[in-house]
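> generate a structure from the sequence data that follows.
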Amino acid sequence: MCANWASTRNPTPATAGAGSLIRSCACITRVSPLTSKPPSMKITRMKTVHLLWLLLPLLAACSKNYLDRKPSDLITEEEVFRNIENAEKFVNVIYQSLPNIYKPRSAWALSSATDETNQAGDNSASYPDAGNFNTGSMSPANFPMQDQWAEYFGKIRSCNLFLANYDKVPVDPNYPERRSRLRGEVLLLRAYYYFNLVIRWGELPILSEVQNPFDEPDAIYYKRAPIQEVIAVILKDLAEAETLLPVNYTSRPNNWGRASKMIALALKGRVLLYNASPLFNPANDQSRWTVAAEACRAALDTALNTGYTLHGNYGEIFIQYFNREVIWSRPSPGAFGDGGIDREMNPRGANGYGNINPLQELVDDYEMKNTGLPITDPASGYNPQRPYDGRDPRFAATILYPGAMWKGRLLDPNGADAPRSGQISTNYWPRKYQLESVNLFAGTGATDRKWVLMRTAELYLNYAEAENEARGPGAAVYNAINAVRARAGMPDYGGGSKDAVREKIRRERRIELALEDHRFWDVRRWKIAETIDNREVHGVTVTGSGNVTYTYPVIEKRVFSAARNYWLPVPQSEIDKVSARNPEFKQTPGW
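Here you go, the predicted structure:
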């Protein structure tokens, strides 16, 4: 293990893994998450692949000869995979379904489906969003993220198609490792999409090869495999991917954003951490925690030894396009228009929609900077008449609050920043991800940003959690926690019992990783969502001037059923198609 792994040392930044998706030729630019996804591929009995419409946007500027064909012509598998340029472009499309800040169908954030934020405008009557989670108004025919079942399995099918044709892909004489690197990328992506499926649905069909429905019409109707079988498939893919991928792309910066060995190690640690957690490990098999701790430690050591260290300024991580802390990311939406980061998140007085509002519950969990104590501790130094003073610096880097200075003025929820008619606002707004330079009136001041998928701080906290559960609290656990706290300017945590340290780590994850799509899954894998997401949540109102009065009204009474809400239902359309052909394919219990 690296001797100074817990330090915040500052070697040459390893920006190789921190950038955008692929730019392998002039026509491959960042994939916009707001553009429509290509339809899933179909294979005819003659093994001719309808890839033209899938690859056309990628080939348009780089392979003009394909456009000279008649409209009825098809690109065959031979033409795609016997040309390494085309094979790489095929792989590029598989990246397109990496998660982004907003979720399918509308600009709603996963943070609004747990105790981080509120969705000011509930559109769940029109299309599924966070409101369905919070009110329990879901069914197998209509629920948030239901499209991701088909989307992720579609990407897995694309992975299987590439792997089935891998032997056809030629070696690039100018870059001999390119061919095996592509195989490694595909294996990692298949593991990543399976992981995203298993944390949503639990038991899953395991699809390891492409099957032709014309040849074997009954063979395509799979049963749902047990969770541990799915986890084993994920880990097998990651193990092979590790051997094929470079640790990063420092030597080939044009490949920034592609899957790497560093990403494979980080994903392996995350998978094993989840698999050791109560939802996946109801018997609390301690060996799972031990394996998870070892994997998380290996990922952290590798990150630090290759330059992925904690960035000195917490707030900059989310507004810089390249950053030494970010291990994997994808481009975020732009600033303007419906679905723009700044348009959706900014207060009304800045010409934003004010649609995503942090909850008082999140605000209250930020400790006091000087003492490192929660505000509920009488010794913390908290002043309820000045509730935002002296808090953990990550508070002001994450949340805009009444009276905060923003874009040259004080935020006023009773004036310019009051919610529009029909909105239910907490009177807080996100600061994380937003650029103060953006002018939503003039449409200026924006720069490209990224949605962080993995970063070094998560690796510290993953290791701290797994190590505490496997071996109990000790210096290794405290060093990991305090490395993250020190970067934020917070006092060291002094330690406690195993149970106390567990709660401290959970709070630290809540604060450090706020609004990054971890909390929704964390409260589920810890099996505390039945408490956390099953209660009243609050905002703030401010009255008077000078010595103002703060009150904390209930915004919503949220519900969560322990009997069924830990896993999503299989879309009813899939049940209708499959169950008649294979009665072993069952709906998720409780649905």
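> from here on, contacts and neighbour counts on C-alpha atoms
OK.
> give the buried residues for stretch 377-393.
380-382, 388, 390-393 (16 or more other Cα atoms under 10 Å).
> residues contacting it, please?
Identification of contacts with stretch 377-393 by Cα atoms under 8 Å, 6 or more residues apart in numbering yields 366-375, 401, 488-490, 547-550.
> packing partners of the helix or strand where V233 lies?
Taking DSSP states H and E as the definition, V233 sits inside helix 227-244. With contacts defined as 3 or more Cα pairs under 8 Å, 6 or more residues apart in numbering; DSSP states H and E, the packing partners of helix 227-244 are helix 178-201, helix 261-276.
> count the neighbours of E229 for me.
When neighbours are counted by other Cα atoms under 10 Å, E229 registers 15.
> coming back round to it: so which of the buried residues of stretch 377-393 is the closest to G131?
Nearest to G131 among the buried residues of stretch 377-393: Y388, at 28.4 Å, using Cα to Cα.
> before we compare anything, build this one as well:
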Amino acid sequence: MRSVKNIKTTGSKTAWMFCLVMVLAFFTGCKKFIDVVPDNVATIDNAFSIRTEAEKYLFTCYSYLPDEGDFGANPAFGGGDEIWQDPTFSTINPAAMRIAMGFQSGNDPIMHYWENMYKGIRDCNIFLDNVHRVVDLEPYLRTRWIGEVLFLKAYYHWYLLRMYGPINIVDKNLPIDVTADQVKIPRIAVDSVVNYIAGLLDSSAKLLPATIQSRTTELGRITSPIALAIKARLLVTAASPLFNGNTDYNNFKNIDNTPLINTTYDKEKWKRAADACKAAIDAAHAADIKLFKFNDNLVSLSPFFQQQMTIRNSVCEKWNEELIWGSSNSPTGKYMQRLALPKLNPARLGNQEPLGQLAPTIKVVEQFYSKNGVPIEEDKDYDYVNRYKPRTIGAEEAEYMQMGYETAGLNFDREPRFYANVSFDGDKWLMQNGLWPIQAKWGQNQSRKNVFGYSVTGYFTKKITSWKFVIEEGQASSTETYPFPLFRLADLYLLYAEALNEYADAPTAEAYAYINTVRERAGLPTVQDAWSQHSRNANKYTTKDGFRAIVQQERLIELSFEASRFWDLRRWKRAIEEQNKIILGWNIAGVSPVEYYRLTPLFSQSFQVRDYLWPLRNNDILINPKLVQNPGW
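Alright, predicted model coming up:
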């Protein structure tokens, strides 16, 4: 699909378009705007006169989708506590790190999507108002295009809702004769916004195809399973503690004193969310979407590495069968992957291509289960007390760790997703061109070599790097890009298990079944077997609160490094707990194992209640006094 931006208008409708843009710019409080009209089309009339021009406008509506596969553009990658890097010598956009370090501001909000999303909504409205005029457009295509743009309009509202909470609904563009006072409209309560978005998603799902017909030209286009999956995510978020009975917002009211967030808990929201999840799952199954399993007959791998490839390639195998929605306009490409990949080849340590600076924090490393499928602090057989002490790798681990090498006890006896998702000093990193040893103590191959391009924690993000990434002769790199997974089936299964548990008085058989399906693919026993046999809290899975903790940890593990933890901690209201801790890593300047495996503070995070929602720009509120600022800003 082709994005069309920064094109000026001329002709008889120029003034009309200018007024429309300026009205919306005034309404959103934006000082700058980008006028978007396809390919120098002079007027809206011309833009919708023939199919080819209207299709360009359709792709313009798509062009506002955020670049969620870019670490520098997606706050959920670096704005929390999952990945850390040296903020002094970052080679990428430092915006997300500034959020993580507590520098958000109402004067100039960091990663502020307010204006751009409303521009996208404006263009969606223009499209929906005019697509009926395209004379050579087949009815079935018109129906599909309307479904796509209804979805995009919903998604842009949803993106704003997740960031800002109560927002303005722009169902129709404002007329050119609108008064200045009519432009100034207040925010809408969260429950009403949720209902509006859900209605748009329902309407779009009825018009969209279940599958893509042309995989060569249409991958990334919206389908009905995508619309239903986003509705499920929307309603789970609406039912979660942030927006469902959150008394922190007792005084968060509009200018007419009406509440903007309902502070009374409503259990029925979880029923609605569960029903939406099940509908999305049924639609995904009907479209032959299923959990990915690696099956490359051209490659001979041991069962251990076969399992690792299943886990890694559920994300990195482009357009694989688990993907509900992959972002074709924000692929996880060479740059993102080289941020994650350390210098593997000892013959090319001077190559500046691999950087290896997306460093998982110790707390995230510790969240992965033991090999028995329970939290390491609960496992009766795991040596939790000595987890930070060096231990020599023996023959039992020699297949995937370096025999005779000393590494931390924390890196032993962990679940398959640990070894598939992160790498560490003493690990072996499987790539298509070889099995590479990782040695990260000072002076070794993967240690710090420069002021940038190194892991500050001693861990590396293996999950998002395609195993096809290679360093070629001539100091160049090549890799297979893949669409960033905006939604995959495992995510939907876990949302459903969560919603079922929250609505019921105790965990249900169906909730167990869906979480166990994800665990089985990850090479783990069922929740029931793992806890009853290996946990010090053997009955944890039998209670609503206990199973809630299990489902939440399962999500944090399964979706690690996929920009999910950031939003989950917020909707669960756990960010204030997790992001008021010290970010820890190993002492990467250590030479000996004893020196290296010493916990080292990197940053002391601070998170307040106000940080759950983005601030509106203060100047927007001065322009439109009917807008109220989010609490604390």
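> TM-score for this pair?
The TM-score (TM-score structural alignment, normalised by the length of structure 1) is 0.83; 531 aligned residues with a Cα RMSD of 3.0 Å.
> list the contacts of the helix holding V233 of structure 1.
180-181, 183-185, 187-188, 190-192, 194-195, 198, 202-204, 206, 260-261, 264-265, 268, 271, 275, 280.
> next: stretch 48-59 of structure 2.
Contacts for stretch 48-59 of structure 2 (Cα under 8 Å, 6+ apart): 1-4, 37-39, 46-47, 127, 130-131, 133-137, 145, 149.
> which of those residues are buried? Put it as a ChimeraX command.
In ChimeraX, this line selects whichever of those come out buried by 16+ other Cα under 10 Å:
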select :1,3,4,37,38,39,47,127,131,134,137,145,149
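> the contacts of stretch 48-59 of structure 2 in helices, which ones?
If you go by DSSP state H, the contacts of stretch 48-59 of structure 2 have 46-47, 127, 130, 145, 149 in helices.
> next, name the residue at the spatial heart of structure 2.
Nearest to the mean C-alpha position of structure 2, by Cα atoms, centre = their mean, lies A563 at 3.0 Å.
> map that residue onto structure 1.
Aligned counterpart of A563 of structure 2 in structure 1: D517 (TM-score structural alignment).
> any idea how far S260 of structure 1 is from that match?
Distance from D517 of structure 1 to S260 of structure 1, counting by Cα to Cα, to the nearest Å: 22 Å.
> and A107 of structure 1, by the same measure?
Separation of A107 of structure 1 from S260 of structure 1 (Cα to Cα) stands at 30 Å.
> same check on Y388 of structure 1?
Using Cα to Cα, Y388 of structure 1 is found at 41 Å from S260 of structure 1.
> if we can go back for a sec, which one of the ones in helices among the contacts of stretch 48-59 of structure 2 sits closest to A287 of structure 2?
Nearest to A287 of structure 2 among these, counting by Cα to Cα, is W145 at 19.6 Å.
> contact partners for the equivalent of the closest one over in structure 1?
Mapped onto structure 1 by TM-score structural alignment, W145 of structure 2 lines up with L182. L182 of structure 1 makes contact with 88, 91, according to Cα under 8 Å, 6+ apart.
> just to revisit the earlier point, so where is the helix holding V233 of structure 1 in structure 2?
Taking TM-score structural alignment, helix 227-244 of structure 1 hits residues 190-207 over in structure 2.
> using a markdown table, lay out the ones in helices among the contacts of stretch 48-59 of structure 2 together with distance to T179 of structure 2.
What follows is these, written out as a markdown table (distance: Cα to Cα, whole Å):
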| residue | distance to T179 of structure 2 |
| --- | --- |
| N46 | 28 |
| A47 | 27 |
| F127 | 24 |
| N130 | 24 |
| W145 | 33 |
| V149 | 28 |
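> now the two most distant members of those.
Counting by Cα to Cα, the most remote pair of these is N46 and V149, 19.2 Å apart.
> I'd assumed G373 of structure 2 was in a strand, is it?
No. Counting by DSSP: H, G, I helix; E, B strand; the rest coil, G373 of structure 2 is not found in a strand; it is coil.
> how close does it get to N93 of structure 2?
The gap separating G373 of structure 2 from N93 of structure 2 is 37 Å, by Cα to Cα.
> same deal with T361 of structure 2?
Separation of T361 of structure 2 from N93 of structure 2 (Cα to Cα): 20 Å.
> next one: S447 of structure 2
23 Å.
> surely Y493 of structure 2 meets I515?
Yes. Contact criterion Cα atoms under 8 Å: Y493 of structure 2 and I515 qualify, at 6.7 Å.
> just the helices in the stretch 251-400 of structure 1 please.
With helices called from DSSP state H, counting those that start in this stretch, the stretch 251-400 of structure 1 shows them at 261-276, 286-305, 341-345, 360-364, 393-398.
> so where in structure 2 does the fourth one end up aligned?
Following TM-score structural alignment, the partner segment of helix 360-364 of structure 1 in structure 2 covers residues 362-366.
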